[in-house]
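Novice: Next come a sequence and a model predicted from it.
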Amino acid sequence: MAVSGARSRVLWASDPVWTRGRLVSEPEGSRSAFRRDCDRIIHSTGFRRLKHKTQVFVFHEGDHYRTRLTHTLEVAQIARSIARALGLDEDLSEALALAHDLGHPPFAHAGERALDACMAAFGGFDHNAQSLRVVTRLERRYAAFDGLNLTWETLEGIAKHNGPLTDRDGAVLHGRGGGLPHAIVAHSAVQDLELWSHAGAEAQVAAISDDIAYDVHDLDDGLRARLFTLDELRDLPLVGDVLSEVRALWPDLEEGRIIHEVMRRLITRLVEDVVRESELRAHAAAVRSSYEVRMLGHPLVAFSPAMRTAEAAVKGFLFPHMYRHPRVNRIMDDAQGVIRDLFGHFLANPRDMPSDWHLSDPEPARLARRVTDYIAGMTDRYALDQHARFFDTTPELR
């Protein structure tokens, strides 16, 4: 099923003309509301910092591995393709793809685990919630407001990247640690993002594009880092089939080209499956508006059952072979130590943070969040530089 080419807008697409608006009213001008959201995210400080934040490998492991920025750009490209094929708003899907990792701390999920443990007494740390905090509080670029003043639909999609956070009565859904992240609670006090419902279709597109991008490019990076081999992928559903197909078509092709051909075909298969399954679901549910998408009670944008099984197998392979590989584990254990050290130091010595991060009221929870905001915004390199400034020994993370 081809996914290229424009398609007329479906009734269940989000319409920038009928956006629920911004917290601070602004004239929209010639660009659509969702296009302005994209542009504001691209020009933000948090977006630029993604260039030097880890995806899986720290920055000096090699120039050709993904960073958090290149991952984000790949997610945005996939999201635009799916949104275009489904007749959804491409700008909104792109905005959500561009914003989804703005809250990631340095050193990937190792940094997140470390900050979550450091903040255990104050509600923990969640990078999705931190992304919302970045775009609503921490970016300070505009004269009239803090944050980027994004549309309701974009903020909703950031908050619900992994689906609804509560039930209709406000009870936090199982598996979220018994409470909502502080950033979500704080913003909900001024703007209701309807945390009990699913997000619109464009947000669901951005979320599933994230899965597609990191599944495929983590396989790619893992192969190039020689954490595993092509032959170890032969028994994986979907991946093994594509690998056999490529080898049959080009039996003498060098390994680098085989890897690239396999990865691009995997992305195509995953994207086409999402488009096909989402259209089937939309037809079966007879959805006629973005509101009805939110009220369905289950995702509209999804993999087919067979593809969901194959995609889960990829994640199941990557967890022990890449994310918990001894080489990666050793580096990430050291990285967590860097984050813990910085948190402890700045909590005890808040004046060692830049002057614009100082607080007149050093109330413990507020100070801990201030320190967390500062550390979460760091790049890998800046975190290591700061560690070397205050500690006698700093790991090389190699």
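Specialist: Perfect, thanks for sending it. Numbering: from 1, shown residues only.

Novice: Every contact and neighbour count from this point should use C-alpha atoms.
Specialist: Fine.

Novice: so where's the longest helix in the protein?
Specialist: helix 255-285 (DSSP state H).

Novice: buried set for that one?
Specialist: 258-259, 262-263, 265-268, 270-279, 281 (16 or more other CA atoms under 10 Å).

Novice: and the comparison structure, right after this:
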Amino acid sequence: MLLSPWACQPQETRGRRYFEAAAPTRTEHQRDRDRIVHSSAFRRLVYKTQVFVNHEGDLFRTRLTHSLEVAQLGRSIARPLALNEDLVEAICLAHDLGHTPFGHAGQDELNACMQGLGGFEHNLQSLRVVDALEERYPQYDGINLTFETREGILKHCSRANALKLEAQEPGGVAARFLSGQQTSLEGQLANLADAIAYNAHDVDDGVRSGLISVEQLQAVPLFAHFHAQALMEYPQLAQPEADRRLLYETIRRMLSAQVYDVIGTTRQRIEQAGVQSADEVRACGQRLVSFSPDMQAQSQALKHFLFHQLYRHVQVMQTMDAARQVVRELFDAYLQQPSMMKPRYALRAQQAGSAAAQARVVADFVAGMTDRYAAKEHERITGQRLLA
């Protein structure tokens, strides 16, 4: 496929941190995607939660299914914009590799544990996974991805951490956080596809769980519009036995509308910015992949509803409080007795040159756990079963 001038051209990649000869049949970003799919961290995503902890049901989204949905949305938007689909897919599949067990509750608790010791950012941890923690190759740590994929994975970064990364890799993936530049269009697209996927599948999972209802969702204009539209076109969906079909049809229409809105708005913004290369995209200083103002407002309203009605639901909060306790007590136990970790982490902790370095090893170990492994380890160490 012929790419647009402002897309990241595979043949013009800024390369890998460790040189490798080109592959005979794949572009560099195809290789990145394949390496991500074959990584241990990617496989662990199947047992890492989104909103509902892994034991709460087999049909709720996990980090793995979420990543696949983000990649599908990303490619659907990338193709009509003539962007680098392989790069978009690679970033989408890798964006959550550094997420802790138990979703944002686990991340927040691990960050609290690491206060004064460097903190914890899941985006930075995703980069750390692909740069250092995966052990698959004899020549180097990590999986040696291209600059463009690593740049897209690091979608957020504090200034303090950006300065540290910049010192290690001058002009590298963290430089834009210090200079005010943007990531590539492919990186911007992966970020927005993540948000679109979140809203859509959390509506589905929230209704399936019984924690939110279709009646409550009628207060959200984006949902109410397409729910009414689906009923008008298919009145038979009003029957109680068709409630799942009606919900799916509503979500499908919501997704399509957001995808087409992003495509149209992004085309306009690219034309207005006058960019003619990926580097000009980075230097223009504004996000070009975006919703229209109206769709942005509607998307934010849905996000606000989900935050208050689902993510802060008393049942979810009770589970997340227990999850935070699991993460905190695991962190404390391993910090006090590193030998309880797997041997390679125990050795790294033993060789750490400072308290902060040792704590980072413990954070790496805890962040890499799946929900069920963390719960089992916590029960083994403390004798408490907090997440049955």
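Specialist: Good, I have the coordinates. None of these values were measured; they are calculated from a predicted model.

Novice: Let me see the TM-score of these two.
Specialist: The TM-score (TM-score structural alignment, normalised by the length of the second structure) is 0.94; 375 aligned residues with a CA RMSD of 1.4 Å.

Novice: Residue range in the second structure corresponding to the longest helix of the first structure, please.
Specialist: Under TM-score structural alignment, the match for helix 255-285 of the first structure in the second structure covers residues 243-273.

Novice: Just tell me the aligned range of stretch 288-295 of the second structure in the first structure.
Specialist: Going by TM-score structural alignment, stretch 288-295 of the second structure lines up with residues 300-307 of the first structure.

Novice: what's the span of that stretch, first residue to last?
Specialist: 15 Å (CA to CA, to the nearest Å).

Novice: try stretch 42-52 of the first structure
Specialist: End to end - CA to CA - stretch 42-52 of the first structure spans 15 Å.

Novice: same check, this time on stretch 331-345 of the second structure
Specialist: 13 Å.

Novice: if we can go back for a sec, check which element follows the longest helix of the first structure along the chain.
Specialist: The helix or strand immediately downstream of helix 255-285 of the first structure is helix 290-295, counting by DSSP states H and E.

Novice: mean deviation of that following helix from the second structure?
Specialist: Once fitted to the second structure, helix 290-295 of the first structure is off its aligned match by 0.7 Å on average (mean CA distance after the TM-score superposition for the first structure).

Novice: Could you check that helix and say which residues are buried?
Specialist: Buried-residue list, helix 290-295 of the first structure, by 16+ other CA under 10 Å: 290-291, 293-294.

Novice: for stretch 63-83 of the first structure, same thing?
Specialist: Judged by neighbour count (16+ other CA under 10 Å), stretch 63-83 of the first structure contains these buried residues: 65-69, 71-83.

Novice: Sitting in helices, which of these do you find?
Specialist: 68-69, 71-83.

Novice: which two from those end up farthest apart in space?
Specialist: Using CA to CA, those span at most 22.1 Å, a distance reached by R68 and A83.

Novice: if I look at the closest residue to F291 of the second structure other than its chain neighbours, how far off is L124 of the second structure?
Specialist: With CA to CA, 6 or more residues apart in numbering as the criterion, F291 of the second structure has its nearest non-adjacent residue at 4.9 Å, and that residue is V262. Counting by CA to CA, the gap between V262 of the second structure and L124 of the second structure amounts to 27 Å.

Novice: which element is A85 of the first structure on?
Specialist: Going by DSSP H and E, A85 of the first structure is in helix 68-86.
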